[in-house]
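> predicted coordinates and the sequence they were generated for:
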Amino acid sequence: MKLKLISSIFILLGYNSFAQNAKTDLSDSLVKDKQVILAKYVPMANGEYLYKGYQIPIDSFINRVNDFRADFNAQIAKDKLSDLSILKEKDVMFYSYNVLAHYQIYYGMDSVGMENFGKVVQEKRGEPNFYKLIDSAQKKAFPKRLSNDERKRLDDIIRKSTDLNDAALFKTSAAYRTWLNDYLKGVQRKKYLADTALGYGGDNVAMLKVIAAEISDPFIKEYLLYTFTGTVIKSVKNAGAKESAYKDFMAGTTNETYKKGIMEIYINYKNMSSNAVSPDFNYTDINGKLVSLKSLRGKYVYIDVWATWCGPCKAEIPFLTKIENDYHDKNIHFVSLSVDRMADKAKWISYVNDNKLQGIQLMADKDFSSDFVKKYNINSIPRFILIDPTGKIVSGDAKRPSDPALRKQFDSLLK
């Protein structure tokens, strides 16, 4: 529970890695403005939960969520299309389950404690006692906790439904898809233990077994296998696990669109591991000048793929700055490639200028949908890439600046 809680804190603060979503034809078209109505019952502002909501006693919070459902269901009951009404009621039901799950994770959170937690992550990373400091800060961030009985009570509500195969709802309700994903992950933790030798990515490999065994609806099963197979190929370090996931999926699906998508991810992975020439880019720097990767040939190129909203990315910046200073006269370019949305370009420029970031500062043209980002199968950030002076890939998933092994690699290459 402690690891799950700490991980959840990182997510709330924006210290999580960003995962790319697979391209789909799925929609969220049943019930609009659920957040607007929810804000009548749960403290929210601009679609975000407020800290005071995490202080509400459990009985009161459950009652508020029930009132939210009753409000919507009264509106839905007026709908003359009975089949659609049933789907709408389910959409609101699963949305309410997700609200309760969020409350269960973040109950008792203190705003001052969370601010301190963020400072510890930003300023103390790399210190020998970092994890002790994190543990202490986490306790201050959550001075109040739910009892085991209270957690079980919420679990019984959230997990009340075992409807894992409603294809019509899956296609039209983001709330149901979120609930189902969380439900299956819970099943994985209880029944399908991950191979610890695969590290963090082992959970995604185990999820392939969960989906195959627990889901019977053909549409949902094929979509989830497609999604998690892509995640395994992109993120798991073990080559054997990647190959097995790829072969199993290609042998088991008849969906040509999914096959094409997984094959593209697999080819990108193989290119990164075969000393291939790197895909090029041509992106705008902080001064509005276009910079191509080809124009940087003749030197090694170390690329930091990051975003202003990404906590782990920003935690690496002090280490990156130190390395840039220590190797400034060596045969290497340092490039920071932002995947912030174009709508947030002004925010990116301000962050770079305010923090006096060094190196070549670029912004990708379509955030995570940019060609260069997709060619490197980047499904989370921060991500680091190392390219040699001829433009060939040394590593598509290079060591982080905070890893001492990076300096050893640079020392061996930049003699």
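Yes, it's here.
> going forward, measure contacts and count neighbours with C-alpha atoms only.
Will do.
> where do the helices sit along the stretch 301-415 of the chain?
Taking DSSP state H, counting those that start in this stretch, the helices of the stretch 301-415 of the chain run over residues 311-326, 345-354, 371-375, 404-413.
> relative to Leu208, which of those is closest?
helix 371-375 (22.7 Å; Cα to Cα).
> what segments of the protein are strands?
Applying DSSP state E to the chain gives strands spanning 44-45, 48-49, 282-285, 290-292, 300-306, 332-338, 360-363, 383-387, 393-395.
> could you dump these into CSV and include distance to Asp79?
Rendered in CSV, the data for these read as follows (distance: least, Cα to Cα, whole Å):
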stretch, distance to Asp79
strand 44-45, 28
strand 48-49, 29
strand 282-285, 50
strand 290-292, 54
strand 300-306, 46
strand 332-338, 46
strand 360-363, 47
strand 383-387, 48
strand 393-395, 56
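> a markdown table for the ones you listed, including mean neighbour count?
Shown next, in a markdown table, are the strands of the chain (neighbours: other Cα atoms under 10 Å):
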| stretch | mean neighbour count |
| --- | --- |
| strand 44-45 | 14 |
| strand 48-49 | 14 |
| strand 282-285 | 18 |
| strand 290-292 | 14 |
| strand 300-306 | 23 |
| strand 332-338 | 22 |
| strand 360-363 | 22 |
| strand 383-387 | 22 |
| strand 393-395 | 21 |
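> in addition, the following structure is provided for comparison:
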Amino acid sequence: MRNIIRAFRLERIKGRHTRTWLIMLLTAWLLPLLIFIFTLTLDRDPEMYVDKVVTSWFDQVFKGVSAFGMLFLPMAVVLLTAQVNSVEHKNNTWQLIETQPIPKWSIFIAKYCRVLVQVLAVILLFFAGQYMVYAVLYKLLHIDAKYYSLAVSWGDTLAYILNLFAGAMSFMALMFVLHINIRMTNLLSTCAIVSLLGYTMAKVFFPDIPAWVPLVQLEKVSGGISEVGAWLNYYARLSLVQSVFILVIGYLFYYYRNYKRYFFKQYGTLAFATATVLLGAAAAYWLSQPRYQSSYGRSVLAGHIDTDTEVKELLLVSEDGLPMAAIPVQENGDFRLLLDSLDIPMARYSLLQPVNRQPVTAYKDKPSAFFMTNGDSVHLYIKMRNGFTDMDISGDRRAESGAAAGIGFSNMEQLKWKIENDRIKGDEAAFLEQLEKSYRKDVKASGGYTTIDGYAVAPDVSGRNITLLNLKALSLWELYGKMKSKPELSASDQFGFINRLREALDFNDVSLVAREEFADNYFRYLNRNKEVTDLQKPALLEQIKDDRVRDAMRYQALRSLLDNNALDDSLVLAMYDAEIVKISSARYRKALTTDYASRKARTNFAVLPEFVFEDENGAQQSLRQFAGSYIVLDIWASWCPPCKANAPYFYDYADKFKDKNVKFVAVSVDQHINAWKTHKTRNPNIVNWHTSFSSDFIRYFGIKGIPRYILISPEGVPLQHELPMPGQSGFETVLKQYIK
């Protein structure tokens, strides 16, 4: 230990009057300012802070951690490792430093320790710089503390620092070993930095390219801290193991620096080096094998909700919106649902707020739905503040939930976009080649996903994903035939890849019925690969032998029938009445009542009852005050993206028809009054009112989704229960039919 301390002091003396601290300060202090300025250039909307949940500094600072971990920290590592060894290389003073009464291994360790200390200082300075820059700029910009808090989560921050430091150790060891053994320091550093810049630019334009091998662990740990509460996540620990083997091999070459030929004649040393390489390769291979998360052994869905409004209940729903169970929420925000008494097929589930049917979503790329089945234990932490929601998922099935959010079969979705926008070139054979290539890429991506703790997607869900990909590929093949006016392609058996997909399908998994691709392909299969209309579906269901699958498919068929606005209302309702009695599951029958009520409401053309609304001053208002005028209603909410997308068109029509006998009324169903008042239009030709999503008005019209546009006559009779979207040409056409 004395020798190491003495060598470290020599390194400190030698490192004085160098540019080391300049490198560290530029990397750690200038970067936060640049990131913050860049963020402001992307978010110049004056209402950028209105809809945000109360966030801590810990949440905000990690906007820049990814860039720091992938580019700036590796660059600092390259420069610092080069600087530690550059003096000896440039002045050829290795013999001089080795004449000191200090063993060579002490010199080697001291140099590496110096790099470790400097890199740790860079990381600490980066986090301190982030905090100070954000604190000063928040004060200068007068950002409301209602939406942002500078409170520090010390435990999570320390965990992130440790993970970044440990994740960088394998790259540090690699660069240190290369710099200490290769004399051409400048050339090596230049090549490394150019490679880093090139890789970063490639990542910007091609996000799907695989991680650069030296940066795999560092890139992974930049994505977050452990989800199971460990100080170091799986990739940070893997980086530590890798660094040990790299340093051992690097030291052997450093020790025999002047005797390279002699090194290869030392059979014991050579055998040791070979054994180290083989052992390191075996350890890396073992660590890289998939790890599956073991169950907690409890069958429960539990969690906590942090909200600024009263939430008494949450609704657990399946992928197709089927209510599974109501979950009571205690006064302190805790909730708990035992799954033993429920039938929970392996599938994705989500939560709804029963009051307004608004989904509990997660921020940005985090999963909003979670995989679950009987026997799993899932924990949710939910924030609901200022009309904004965020959710963190922990417990069982983290890999499955994360894969569903992070993958999404992106290659197949991209190919679908090309088909819909007529971007496919070539004949059927060329398209099949593209389809197979996209299919194989998504198969590889879905099977290769791992969490930050190294957990892979379980085999049962991997098999489910493969089935979904098969179904999606067949759906794209049918879509291609429609777009090319060749519907006969979907029934053809001349294409080997399509035939293999069909042969691999298994239609006995009830958990997949909720997926649109499954139901569409199953109906096509029952109809001998021919297209099926909503009116044909009920008759085809009699071929299904499995009662559970038949009930689930009938549920899907009736939902599709009720949503088909092109069919006559009386025909739809009559067919529904004939088919609903064939469903044995009470849960499916109950779930269809809302859809049925919504469709039946379309047949109601009597004079409207007197509904009560609220204006921005809290006064009660009624539609009857506009008696003698047509009324165009826009049912919307601030959290609804389609509402916001159609709002400018609605405003334009209000201006266009301002001299006509018509009133344009925007009715918000926001749960938070402040959110409505903030986002309501200032257009003088539009009346702004508010109502609850559970009000008599919403129930009367059977509104289950927004936006919804309704036209009412001067006599107070509904003329159109569901107008086309204002962004579509049909909206103005319908208005002109009535309003002269």
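It's in. Because the structure is predicted, anything quoted here is derived from the model rather than measured.
> what value does the TM-score take for this pair?
Once superposed, the chains reach a TM-score of 0.56 (TM-score structural alignment, normalised by the length of structure 1), with 302 aligned residues with a Cα RMSD of 5.0 Å.
> rewinding a little: Asn255 of structure 1 is nearest to which of the strands of structure 1?
Closest of these to Asn255 of structure 1 is strand 383-387, at 30.7 Å (criterion: Cα to Cα).
> the closest one against structure 2, how far on average?
Following the fit onto structure 2, the mean deviation recorded for strand 383-387 of structure 1 is 0.8 Å by mean Cα distance after the TM-score superposition for structure 1.
> how about that strand, aligned to which bit of structure 2?
Under TM-score structural alignment, strand 383-387 of structure 1 corresponds to residues 708-712 of structure 2.
> could you do stretch 305-319 of structure 1 as well?
Stretch 305-319 of structure 1 corresponds to residues 635-649 in structure 2, going by TM-score structural alignment.
> buried ones in the matching stretch, by neighbour count?
Neighbour-count burial for stretch 635-649 of structure 2 flags Ile635, Trp636, Ala637, Ser638, Trp639, Cys643, Asn646, Ala647, Tyr649 (criterion: 16 or more other Cα atoms under 10 Å).
> quick one: the fourth one from Gln242 of structure 2, how far?
As for Ser638 of structure 2, its distance to Gln242 of structure 2 is 50 Å (criterion: Cα to Cα, to the nearest Å).
> isn't Asp367 of structure 1 up against Asp344?
No - in this structure, Asp367 of structure 1 is not within contact of Asp344 by Cα atoms under 8 Å, at 10.5 Å.
> show the contacting residues for Arg297 of structure 1.
Counting by Cα atoms under 8 Å, 6 or more residues apart in numbering, Arg297 of structure 1 touches Asp388, Pro389, Thr390, Gly391.
> 10 Å instead?
Residues counted as contacts of Arg297 of structure 1 (Cα atoms under 10 Å, 6 or more residues apart in numbering) are Ile332, His333, Ile387, Asp388, Pro389, Thr390, Gly391, Lys392.
> so what corresponds to Tyr283 of structure 1 in structure 2?
Checking TM-score structural alignment: Tyr283 of structure 1 goes with Phe613.
> look up how far Gly129 of structure 2 lies from the residue nearest to its match when sequence neighbours are not counted.
The shortest distance from Phe613 of structure 2 to any non-neighbouring residue, by Cα to Cα, 6 or more residues apart in numbering, is to Gln621 (5.0 Å). Gln621 of structure 2 is 53 Å from Gly129 of structure 2, where distance means Cα to Cα.
> ok so, going back, closest to Lys444 of structure 2 among the buried residues of stretch 635-649 of structure 2?
Nearest member of these to Lys444 of structure 2, counting by Cα to Cα, is Trp639, at 35.1 Å.
> thought the closest one was touching Gln358?
Yes - using Cα atoms under 10 Å, Trp639 of structure 2 makes contact with Gln358 at a distance of 8.6 Å.
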